[in-house]
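Visitor: One predicted model, sequence on top.
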Amino acid sequence: MLSPLVSLPQGLLIKVFCLFGADTMRDVGLLLLILTIPNVADAGECRAPDGQAGKAGEPGITGRDGRPGARGDTGDPGATSGTSDVPKKRGPPGDPGSPGKHGSKGHIGQTGPIGETGPYGPQGQKGHSGQGGGLRGRERPAFSAVISTGRRPSYGPIITFDRIITNEGACFDHVTGKFLTCKAGWYYFTYNIATGGKLCIKIMKNNVKEAGFCDVAATTNSQSNYQINSGGVVLRLKKQDQVYLEMVSEYNNIYGSDDVNSVFSGFLLFPDQ
């Protein structure tokens, strides 16, 4: 059975094999024969029919962006439109931008040197006279009384006076020699009493001694040399308080004349509120 096949040309023998297939070749000797045939033709001459096309695969995940490309070359300058001799007009200004934020406060600088004093300005005009709203009359008491004669007006311990120089508010009585406080406040009292011998004077307030002064005049050839016994004091007085001068017994030599006067004075410094 093999000999007829062996005598066939190789090309025809291969076609016979392809036609029947290996499954139909029951004769094992035939299969061995074909395998031992030299220079067997390419398998393309015995090609199976094409299979069906498969389904398209699903799209893959989008890949990452590539690296930036290299910077391109600078282009040529554009052509100038219009004539160069024609002056160009400035366009309208744009809208102002929004104000910027305030910067942080800077440090305080060092104090500069003091400048030179400038010249005085012109003198201003004189103001109008005031309305005289200060204290008046008994609201601002002040007095001065004198002894102008060699004879004292009285012979008691309280010194009295024969003439009034000033008596603002009429608070001093020269007959009794007493100042009667007509407005409470701080007062200043002073006296200058001439003497030709021994003299001691006390400044009294409501029968109480506030201050005392003594003096003795020197004598020459049985003639007296007159001198001044002086004193003063500041007192705070209530309304109706009394202030006066009083002599010490046996030291009561007072002198007064037209040329040599003995004076007692007092006035309000400032009132109580």
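Guide: That came through, no problem.
Visitor: switch to C-alpha atoms for all contacts and neighbour counts from now on
Guide: OK.
Visitor: And the helices in this structure, which stretches?
Guide: 2-6, 10-20, 28-35 (DSSP state H).
Visitor: Is it possible to get CSV of these that adds mean neighbour count?
Guide: Formatted as CSV, the helices of the chain follow (neighbours: other CA atoms under 10 Å):
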stretch, mean neighbour count
helix 2-6, 11
helix 10-20, 14
helix 28-35, 12
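Visitor: Go through these and name the closest to residue 95.
Guide: Residue 95 lies closest, by CA to CA, to one member of the helices of the chain: helix 10-20, at 91.1 Å.
Visitor: Can you tell me which of the helices of the chain is nearest to residue 92?
Guide: Closest among the helices of the chain, using CA to CA: helix 10-20, at 92.8 Å.
Visitor: Was I right to think residue 244 contacts residue 180?
Guide: No - the pair residue 244 / residue 180 is not scored as a contact, 9.2 Å apart, by CA atoms under 8 Å.
Visitor: follow-up on the earlier one: can I get the helices of the chain in JSON lines with distance to residue 184?
Guide: Formatted as JSON lines, the helices of the chain follow (distance: least, CA to CA, whole Å):
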{"stretch": "helix 2-6", "distance to residue 184": "170"}
{"stretch": "helix 10-20", "distance to residue 184": "157"}
{"stretch": "helix 28-35", "distance to residue 184": "160"}
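Visitor: With respect to residue 185, which of those lies nearest?
Guide: With CA to CA as the measure, helix 10-20 is the member of the helices of the chain nearest residue 185 (155.6 Å).
Visitor: okay, now the one to match up with it:
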Amino acid sequence: MSRLWLLLLPLLLSSHAPAAAGAQEEPGVAECPGQRCGCAGGGAAGIPGLHGQLGAAGRDGRDGRDGSIGPPGPKGDVGNSAVDGAKGEPGFPGRTGMHGELGRPGQPGMKGDPGDCATMPKSAFTAKLSAPRPASGSPIKFDVILTNSGNHYDPSTGKFTCVHPGAYYFVMHACVYLAGVYANLKKNGEVVNRYHSAWVNGWNGVAVSGGSVLSLKAGDQVWLEVQDANNGIFVRSDIDSSFSGFLLSPE
């Protein structure tokens, strides 16, 4: 490159030297500094010009068409599970372990002997009168027995004697005819309830009835008794008067 400048330097100096005094330019001939001008009969070549500035970027071109899908590649080799993280094959199930000694159910025991069934004590009676208008001042003797479980009622005395302690229900039913009735239920000689029915003259007959629940201990006695000798308790072949009692619940 330096040798090229040495060759061009004399030419440059000669082309830029001032014209001789009195010299005149040929009419119609223009100067062409720095280059060989064809119109002047050929001069020396000028210095190369500088590179011009970059032009503006051109517009984007259109998108090309999608290419066709290529054929699938060959299947790769199975990687190492320890390196590649692939899931390994499942292992064989282990054997069932033995039961531990603690917590093991024992052998069933032998069946026991049947126990004794609890038995409900029984005590109940119903008795009727065989004759009307019983005597006053003493227990009414209901002497026709219908039921007498345990024989706790005595028809010869008209008294019930408790054998099984508990709650008992006693009830009286009597036909009333020709006179009123005042009947008392007594426990060990004390009046615990009173039953009354008045006689209405001209009526064929009325009835009196009533009941009581008593708590009895073993040995307690219960009976019915009328206050007046002229009482209207009546019986006939087709009419009954009765006294009943039974154990509700034992203690």
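Guide: Nice, I can see it. Given the structure is predicted, the values throughout are model-derived calculations rather than measurements.
Visitor: Any idea what the TM-score is?
Guide: Put the two chains on top of each other and the TM-score (TM-score structural alignment, normalised by the length of the second structure) is 0.52; 148 aligned residues with a CA RMSD of 3.0 Å.
Visitor: Look at residue 244 and residue 180 of the first structure and report which has more neighbours.
Guide: Using other CA atoms under 10 Å as the criterion, residue 244 of the first structure and residue 180 rank with residue 244 on top: 22 against 19.
Visitor: if you skip the residues just before and after it, what's nearest to the residue mapped onto that one from the second structure?
Guide: Alignment note (TM-score structural alignment): residue 244 of the first structure maps to residue 223 of the second structure. Distance criterion CA to CA, 6 or more residues apart in numbering; nearest residue to residue 223 of the second structure, sequence neighbours excluded, is residue 159 at 4.9 Å.
Visitor: Isn't that neighbour up against residue 153?
Guide: Yes - if you go by CA under 8 Å, residue 159 of the second structure and residue 153 touch, sitting 5.9 Å apart.
Visitor: higher neighbour count, the two?
Guide: A direct count of neighbours by other CA under 10 Å for residue 159 of the second structure and residue 153 places residue 153 higher, at 27 against 22.
Visitor: Which among the helices of the first structure is found nearest to residue 231 of the first structure?
Guide: helix 10-20 (168.6 Å).
Visitor: So which bit of the second structure is the closest one matched to?
Guide: Residue correspondence for helix 10-20 of the first structure in the second structure, counting by TM-score structural alignment: none.
Visitor: which other helices and strands contact that helix?
Guide: Packing contacts for helix 10-20 of the first structure, counted by 3 or more CA pairs under 8 Å, 6 or more residues apart in numbering; DSSP states H and E, involve no helix or strand.
Visitor: longest helix in the second structure, by residue count?
Guide: In the second structure, assigned by DSSP H, the helix with the most residues is helix 2-15.
Visitor: following it, which helix or strand shows up next?
Guide: In the C-terminal direction, the helix or strand that comes right after helix 2-15 of the second structure (DSSP states H and E) is helix 81-84.
Visitor: In that next one, which residues are buried?
Guide: Neighbour counts over helix 81-84 of the second structure (16 or more other CA atoms under 10 Å) mark no residue as buried.
Visitor: wait, which of the helices of the first structure is closest to residue 167 of the first structure?
Guide: With CA to CA, the closest approach to residue 167 of the first structure among the helices of the first structure belongs to helix 10-20: 169.4 Å.
Visitor: Just the angle for the closest one relative to helix 28-35, thanks.
Guide: Orientation check (axes from the mean of the first three to the mean of the last three CA atoms, to 10 degrees): helix 10-20 of the first structure against helix 28-35 gives 130 degrees.
Visitor: the strands in the first structure, which residues?
Guide: With DSSP state E as the criterion, the first structure has strands at 142-147, 163-168, 172-173, 178-180, 185-195, 198-205, 208-216, 219-220, 223-224, 227-237, 242-252, 262-271.
Visitor: Reformat these into a markdown table and put distance to residue 30 of the first structure next to each item.
Guide: As requested, the strands of the first structure are exported to a markdown table (distance: least, CA to CA, whole Å):
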| stretch | distance to residue 30 of the first structure |
| --- | --- |
| strand 142-147 | 173 |
| strand 163-168 | 175 |
| strand 172-173 | 179 |
| strand 178-180 | 176 |
| strand 185-195 | 164 |
| strand 198-205 | 175 |
| strand 208-216 | 173 |
| strand 219-220 | 196 |
| strand 223-224 | 196 |
| strand 227-237 | 165 |
| strand 242-252 | 176 |
| strand 262-271 | 161 |
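Visitor: Pick the most deeply packed of the ones you listed.
Guide: strand 142-147 (a mean of 23; mean count of other CA atoms under 10 Å).
Visitor: Kindly name the residues of the second structure that line up with that one.
Guide: Taking TM-score structural alignment as the measure, the second structure aligns residues 124-129 with strand 142-147 of the first structure.
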